[in-house]
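> Turn this into a model:
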Amino acid sequence: MENEKQKKILFALIPIVIALLSFFVIARFTSSTEFNAKTIQSLDDKKTTVMELAAASTAASAAITLIPGDVGTPIANKLADLSSYFLIVLCAIYLEKYLVTITGYAAFKILVPIACVFFSGYLLWRKEILRVVAQKFLLFGLAVYLVIPASVKVADMIETTYASSIESTIETAKQTTDEIESETGESGQVDDKSSNEKFQSDSDSDSKENAGGFFSGLFNKVQEGVSTATANVENVLNNFIEALAILLVTSCLIPILVLIFFVWLVKMLLGLNIDIPTSVRK
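Modelled structure (predicted):
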C-alpha cells in the first residue's frame, strides 16, 4: 500500500516538473524575438509593402489633382480613401507582431503550468473534473501559441502567389505619378510661354497668330498626354483595390479563420475521451 502511494506521488511530480520547465525555460524562449525571428521578419516585410502601397496611392492622388479640370477628381478621392484601409491593415500587422511574443509568454508561463498543476492534482485525488480542466488549459494554451505563426504561414503562402502583382502595382503607380507631374508641368510652362508671347507681340498680328497656333498645338499635345496618364491612373486604381483586397484577406481575415479553426479543433479534441494509462490510474 505504501509502495502504491509513493508511486502515485512520483507520477504526480512529473507534471510539476514539466510545469517548472515550461515556466522557467520554455516560456523564455517562446516569448523571445530571436525564437520568433522568422515570423517577425515576415510581418516586417508585409508592413513595408503596406507602407509602400499607402505612400504610392497618396502620391498618385496628389498628382492627379494637378490635372486641369475635374476629370481626375473622383479617382484622386478614391485613392485618398484607400489610405484608411491601409491603416487598418497596418494596425492588424502590428497587433500580430506584438502577439507573437505575448502568446508565447501566456501559453508557457501561465496556461501550460496551470494545466500541469491540475493534472498533477488529478493523479493524486482522481477527481475527473481536474483532468478535464487540465486538458482544457493545455489545449487552449497550445492553440493560443500556435494561432499567430499558423496564420502568418498561411498568409505567406497566399502572398507569394500575388507578390509580383503587388510589386507591379507599386511600380506602375510611381511611373504614372511621374508622367502626370511631367505632363502637367509642361502644361504650366506652355501657359506661361503663351501669355508672354501674347504680351510681347501685340504690335505684330502675324507673329501673334503664328505663335498662338504653335503653342495651341503644343498645348493640345500636352493635354493628350495628360489624358493618357489619367487613363493609366484608372488602371492603377483597380490594381490598388486588388492589392488592398489581398492584404485585407491575409492580414485580417486569415488570422480570424485560423483562430476559428483552432477553436473548433480544441472543442473537437475536448469531446474525445482521452483515457489515462492503467499504470497511472493505480
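> okay, CA-based contacts and neighbour counts for the rest of this
OK.
> Which other helices and strands does whatever helix or strand residue 269 lives in contact?
Assigned by DSSP states H and E, residue 269 belongs to helix 254-270. Packed against helix 254-270 by the contact rule (3 or more CA pairs under 8 Å, 6 or more residues apart in numbering; DSSP states H and E) you find helix 128-200.
> next SSE after the helix it packs on?
Next element after helix 128-200 (DSSP H and E): helix 205-248.
> Look up how far residue 241 lies from the residue nearest to residue 77 when sequence neighbours are not counted.
Among residues not flanking residue 77 along the chain, residue 61 sits closest, at 7.0 Å (CA to CA, 6 or more residues apart in numbering). Distance, residue 61 to residue 241, by CA to CA, to the nearest Å: 14 Å.
> For the comparison step, fold the sequence that follows:
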Amino acid sequence: MNKMEKIFGFERSSVLKVTGWIVLALVSFFVIANLPIIETMNNNMVTALDEKKSTVTVLATMATATSVVAGNIPGANSVAENLADINDYLIIVFAALWLQKYLIGMAASFTFKILVPIASILLAINQLKPDYQLKQMASKMMVLGLVLFFLVPTSIGVSKHIEQTYDQSATVSQVKSDSQSEESSNQDEGIGGFLAGLVDKAKTTVTSSIEDVKKILSDTVDAVAVLIITTCVIPILVFLLFIWVINLILGLQLPIFVPKVNISRRLKRQHTHES
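Below you'll find the predicted structure:
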C-alpha cells in the first residue's frame, strides 16, 4: 500500500502538486501570454494613452502660442513666461505616458512568459525539496508579475474616472476642439499652417487685457495639474496600494521602496559639525 502511494520515492500528493505547477508554467507561457483578450486590452489602453498624448501635445503648443502673443501685451511678460514654463511639466507627463505604453507592451510577456513560469518551476522544486526562502522568492516573483500586469490597466481606469468626474478642466476640451478645427482648416499647409492657426486662435482669444492672459494661465495650470495627477501620481499610488494589500493579505513583506531617514543621526551629525 505504501508503495502505491509513492511515485519515484515521493508522496503521490507531492508529485501531483509538482505536475500542477509544471502545467501552470506551460499554460502561462504558451496559452495565457498569447490570449487575444490580452492583445485587445493592450490595444485599448494604447489608444487611450495616445489620445491623452495628443492632448498634451496640443496643450503644449497652445500654451507656447499664447505665451508668444501675451509677450506683446504690456505688463504680461511674467505671465507669458509662466505659460512657457508649463511645457517643462508637460514633458514629464509626456514621459510618463511613454513609460506606461512601454509597460503595456512588455507586461504580459514579462509576466506570463518569464516570471510566472519561473516561479511555478521554483514552487515545484520546493514541493519536492521544501525550502522556505525558495518558496518566498517564488511567491514574490509571481505576485510582482501580476502586479506589473494589472498596474497600468488599473491606473488607467482610475484616471478615466477622475477625468470624467472633473472633466479634465474646460481648457483641455477647448484646446482639443480648437486643435481639431485648426488642423482641418490647415491640413493642406502642413504643420506650419497648423501652428500658425493656433497662434491666430491665441490672438483672437487674448485681448489687450492682462486679465485674459491670467485666466488662460489659470485654466492651463488646472489642466496640467489634472494631467500630472492622472498620468504620474495615480500609477504610483496604485502600485503602492497593490503592494500594501499584498503584504497585508499574504504577508510576503514586499518592499515598498520608501527610503528610511534616520533624523536623529542626521541632527547629531549636524550638531557635531557646527561645534
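> Just give the TM-score of the two.
The pair, once superposed, lands on a TM-score of 0.73 when counted by TM-score structural alignment, normalised by the length of structure 2; 228 aligned residues with a CA RMSD of 2.8 Å.
> before we move on, the earlier item: counterpart of the residue nearest to residue 77 of structure 1 in structure 2?
Mapped onto structure 2 by TM-score structural alignment, residue 61 of structure 1 lines up with residue 67.
> which ones are touching its match?
For residue 67 of structure 2, the contact set (CA atoms under 8 Å, 6 or more residues apart in numbering) comprises 79, 80, 81, 83, 84.
> Also residue 220 of structure 2?
With CA under 8 Å, 6+ apart, residue 220 of structure 2 has these contacts: 59, 63, 171, 172.
> Same list (those residues) but as a markdown table, adding neighbour count and distance to residue 244 of structure 2.
Output for these, formatted as a markdown table (neighbours: other CA atoms under 10 Å; distance: CA to CA, whole Å):
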| residue | neighbour count | distance to residue 244 of structure 2 |
| --- | --- | --- |
| 59 | 25 | 36 |
| 63 | 26 | 39 |
| 171 | 20 | 36 |
| 172 | 22 | 34 |
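> which residue packs closest to the counterpart of residue 15 of structure 1 in structure 2, ignoring adjacent ones?
When structure 2 is aligned by TM-score structural alignment, residue 15 of structure 1 is paired with residue 21. Nearest residue to residue 21 of structure 2, sequence neighbours excluded (CA to CA, 6+ apart): residue 120, at 5.2 Å.
> For the equivalent of the one you found over in structure 1, which three-state class applies?
Following TM-score structural alignment, the counterpart assigned to residue 120 of structure 2 within structure 1 is residue 116. The three-state label given to residue 116 of structure 1 by DSSP: H, G, I helix; E, B strand; the rest coil is helix.
> what number of residues lie near residue 116 of structure 1?
By other CA atoms under 10 Å, 26 other residues sit near residue 116 of structure 1.
> Show me which parts of stretch 237-251 of structure 2 are buried, residue by residue.
Neighbour-count burial for stretch 237-251 of structure 2, with 16 or more other CA atoms under 10 Å as criterion, is recorded at 238, 239, 240, 242, 243, 244, 246.
> Tell me how far the fourth one lies from residue 154 of structure 2.
As judged by CA to CA, residue 242 of structure 2 and residue 154 of structure 2 stand 10 Å apart.
> Equivalent analysis for the third one, please.
Using CA to CA, one obtains 12 Å as the distance from residue 240 of structure 2 to residue 154 of structure 2.
> which residues does residue 33 of structure 2 contact?
Counting by CA under 8 Å, 6+ apart, residue 33 of structure 2 touches 108, 109, 112, 113.
> Translate it into the numbering of structure 1.
Checking TM-score structural alignment: residue 33 of structure 2 goes with residue 27.
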